[in-house]
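> sequence plus predicted model, see below.
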Amino acid sequence: MTATTAAPAERQVRRAAFALPGPYRAVLRQHRTALWVLFGLFAVGIAALAADRLWVGHAADVFTATECSITNTTPGCGGEVRGYLDAELQFDRNLDYAGMAMLGLPCLIGAFVAGPIVARDLESGTYKWAWTQSVTPARWLGARLAVVAALVVSGVVLFTAVQRWAWTTGPELEYGRGAWYEQAMYGSLGTVGIGYALLGLAVGALAGLVIRRVLPAMAAATAVTAGVVVLLPLVRSHLWATETATWARTYSGAATPDFGLLLEHGMLTADGERLPESLCWGPDPKGCMTEHQVTGWYSDFHPSSHFWPLQLVETGILLLLAAAVTYAAFRLLRRRVA
């Protein structure tokens, strides 16, 4: 008789060992609809991007099998060339759409946390029930942020991985693909997407605690997060030291190997002074250059090798901001409880 009851008891203990603590299970049950919607958005975006990459790869294979050429179009291949180019250009547009979705994601996360996750409980008073069930206010807020953070970080990592795979392994129409430094692509190819998402989560938590009403808290969190998404990229080029290329006056082009993100381009005089290129835009540029003793040209730029240094520095700034805002949220909660 003892042997028959030992196995179910053992299974019950094993299930209890792997079960989530009570506050986390409560968050999952209470906000399961909103969390499923957020999960569904990630799943749909990732699946659509992967399917688009596979589709354009299939279009490239079909076009290769026709033995037609893009550069030297043979008679009778016009339809195949147009179809293939349309497929690749649509693929490039879809990459941009995915990047722009990543730019808007932190605002969505901020509004989601500020309204349904935090402010709704405070506005309706249901937080009082949680706080009387041996759950401290700090643990109540921490459980909410931890559940959403786990879902958001997992989704952003997967989406970024698929976006980078699609961008780096796409077909050979390289001139149509967005450059790494374009804002939509930059935010969806590295680690900054995680930083912006966590900052949106922290801002949402603080907004919900400060305002305590759903719609105003969602609006405030969206506005603040959008401000960071817009303003921080304005100083992005200054987060890492630029490289400078110089060349003789006989060459006036602004393109150099691996030029990347061009920040400044102009003329150099004999004594090393920098002059703007537009100074000698006129009917006699050579005479203007001689008058100003121009001996060469210069360009300040970020090559593609600066992608990861810029990403990591910006991500570090975002994580520090997120940590500071999260600390402010817990301090505010403790003060109001006291």
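Great, that's in hand. On a predicted model such as this, the values are computed, not experimentally measured, just so you know.
> can we go C-alpha only for contacts and neighbour counts from here?
Will do.
> wait, V294 sits on P276?
No: counting by Cα atoms under 8 Å, V294 does not reach P276; the two are 11.1 Å apart.
> neighbour count: these two, which is higher?
Using other Cα atoms under 10 Å as the criterion, V294 and P276 rank with V294 on top: 21 against 13.
> tell me the SS of W247?
strand (DSSP: H, G, I helix; E, B strand; the rest coil).
> quick check: it touching W297?
Yes: assessed by Cα under 8 Å, W247 is found in contact with W297 at 5.5 Å.
> follow-up on the earlier one: what do V294 and P276 both touch?
M267 (Cα atoms under 8 Å, 6 or more residues apart in numbering).
> quick revisit: compare W247 and W297 (neighbour count), which wins?
The neighbour comparison of W247 against W297 (other Cα under 10 Å) goes to W297, with 24 against 16.
> OK, contacts around that one?
Residues counted as contacts of W297 (Cα under 8 Å, 6+ apart) are T246, W247, A248, R249, Y251, S252, H265, G266, M267, L268.
> tell me the spacing between P21 and S154.
20 Å (Cα to Cα, to the nearest Å).
> and these two? which has more neighbours close in?
Neighbours per residue (other Cα under 10 Å) separate P21 from S154, with S154 holding more: 14 against 11.
> which element is the more buried one on?
Here S154 sits within helix 137-168, counting by DSSP states H and E.
> sorry, back to before: just put the contacts of W297 in TSV and tack on distance to M218.
Below are these laid out as TSV (distance: Cα to Cα, whole Å):
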residue	distance to M218
T246	50
W247	53
A248	56
R249	56
Y251	55
S252	52
H265	43
G266	46
M267	50
L268	52
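> ok, so of these, who is nearest G287?
Taking Cα to Cα as the measure, G287 lies nearest R249 of those, at 12.8 Å.
> put this next to the previous one:
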Amino acid sequence: MTALTAATAPAARAARHRGSLLRALGGTHRTALTLSLSALAVATAALLWLHSLGDEARAGMSACATPPTDRLPSCTAVEAITADEVYANGIAVLATALSWVMFPVAAWAGGALIGRELENGTAQLAWTQSVGPLRWLAAKLAAPAALLTAGTGALVPLNVWARGDGDPDLVGDWYDPDAFVSTGPVAVAYALAGLALGALAGLVWRRALPATGVALAASLFLHSLLERHREDLWPTVSRIAPGSIELPRSAFQVTWDTPMPHGVQISRATFHPRSHFWPLQYMETGLLLAVAGTAMAAAFLLLARRLP
């Protein structure tokens, strides 16, 4: 019995330390946690409301007649006519918020989560209280990563549901930058990449303000780079035909050439059909997770090398 107690004591102490560290993390960053949960609740409520406007918005996009007929609604139905604008604007705002979530996450991670605690000595104090630096960093990253994955992962399918049939006149084309990011796993990967880049910046600069700036700059560079080269992440489809080529609205056009050999007009178009949505999502998600993993590994290695 004594041997069993001695064997389980270290595990119990480690569990208590992890619990106290997580409680300290929640207390220190209570404002950020409250704001994040509030934003999640507001976004959820907004998406539920927008979904309820979907049918009315699609009716407002159709033709109307005065007086109304069996097939056409009344042109005086102001609610139906304006609902499409409210719906489209609301979907666009929420898509942008999901697409750009990595920026506030990176700024917070670099400035408040890591940089400020290293700058004011809070981290060093925690290291002297039976919480090793590596365990401290693991707890610092694990809790926000779990919350970001759960929160963003819940909003993405809710956003897809609120978009209904994906009418491009209302919610934008599938390949529009914000629409693309906000309707797939790429949104979660961007949030995690922002967290990792912010944590690494905080450990490198060890001060809140410079770490915030570097984290934002790195996130902006990554976001812009992937958006610019998204079309290159998966092989395109080519179409060559005499005369002009008319691609469907759903085609993500990449190039369009019209050479004229021997006086005969030949058109060539390369594009991504809508079926390429998921391959592009998986490729971009994989790249972002690789960046996040590399940044986190670099953060742990950097902290380990600085230990006495």
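Alright, I've got the coordinates. Computed from a predicted model, the values in this text were never measured in an experiment.
> now for the helix holding S154 of the first structure, which elements pack on it?
helix 22-30, helix 32-65, helix 78-112, helix 127-131, helix 192-211, helix 307-337 (3 or more Cα pairs under 8 Å, 6 or more residues apart in numbering; DSSP states H and E).
> wait, a strand at V254 of the second structure?
Yes: assessed by three-state DSSP, V254 of the second structure belongs to a strand.
> so what corresponds to it in the first structure?
Mapped onto the first structure by TM-score structural alignment, V254 of the second structure lines up with L263.
> can you report how many residues neighbour that match?
Residues lying near L263 of the first structure (other Cα under 10 Å) number 14.
> picking that back up, what residues of the helix holding S154 of the first structure count as buried?
Neighbour-count burial for helix 137-168 of the first structure flags 137, 139-141, 143-145, 147-149, 152-153, 155-157, 159-164, 166-167 (criterion: 16 or more other Cα atoms under 10 Å).
> compared with the second structure, how much does it deviate?
Between helix 137-168 of the first structure and its aligned stretch in the second structure, the superposed structures give an average distance of 0.8 Å (mean Cα distance after the TM-score superposition for the first structure).
> which bit of the second structure covers that helix?
Using TM-score structural alignment, the partner range for helix 137-168 of the first structure is residues 133-164.
> on contacts alone, who are the packing partners of whichever strand or helix holds D169 of the second structure?
Using DSSP H and E, D169 of the second structure falls within helix 168-171. Based on contacts counted as 3+ Cα pairs under 8 Å, 6+ apart, the elements that helix 168-171 of the second structure packs against are helix 78-99.
> residues in contact with the helix it packs on?
43, 46-47, 50, 53-54, 56-61, 75, 152, 159, 163, 170-171, 178-179, 181-182, 187, 190.
> out of the helices and strands packed on helix 137-168 of the first structure, which is closest to H238 of the first structure?
When these are compared (using Cα to Cα), the closest one is helix 307-337, at 8.9 Å.
> which parts of the closest one are buried?
Neighbour count says helix 307-337 of the first structure has 307, 310-315, 318-319, 321-322, 325-326, 328-330, 333 buried, by 16+ other Cα under 10 Å.
> stretch 205-225 of the second structure too?
Quick answer for stretch 205-225 of the second structure (16+ other Cα under 10 Å): 205-220, 222-223.
> onto which residues of the first structure does that stretch map?
The counterpart of stretch 205-225 of the second structure in the first structure, using TM-score structural alignment, spans residues 211-231.
> stretch 87-96 of the second structure now?
Under TM-score structural alignment, stretch 87-96 of the second structure corresponds to residues 91-100 of the first structure.
> that stretch: how far from the chain's middle?
Chain-centre distance of stretch 91-100 of the first structure: 13 Å, with Cα atoms, centre = their mean, to the nearest Å.
> so A187 of the second structure touches L155, yeah?
No: counting by Cα under 8 Å, A187 of the second structure stays clear of L155, with 9.5 Å between them.
> aligned partner of P23 of the first structure in the second structure?
Counting by TM-score structural alignment, the partner of P23 of the first structure is L21.
> hang on, isn't its match packed against L137?
No: counting by Cα under 8 Å, L21 of the second structure does not reach L137; the two are 10.3 Å apart.
> aligned to W240 of the first structure, what sits in the second structure?
So, by TM-score structural alignment, W240 of the first structure is matched to W234.
> distance of the nearest residue to that match once chain neighbours are set aside relative to V101 of the second structure?
The shortest distance from W234 of the second structure to any residue other than its chain neighbours is 6.1 Å, reached at L280 (Cα to Cα, 6 or more residues apart in numbering). For L280 of the second structure, the distance to V101 of the second structure (Cα to Cα) stands at 20 Å.
> thanks a lot, catch you later.
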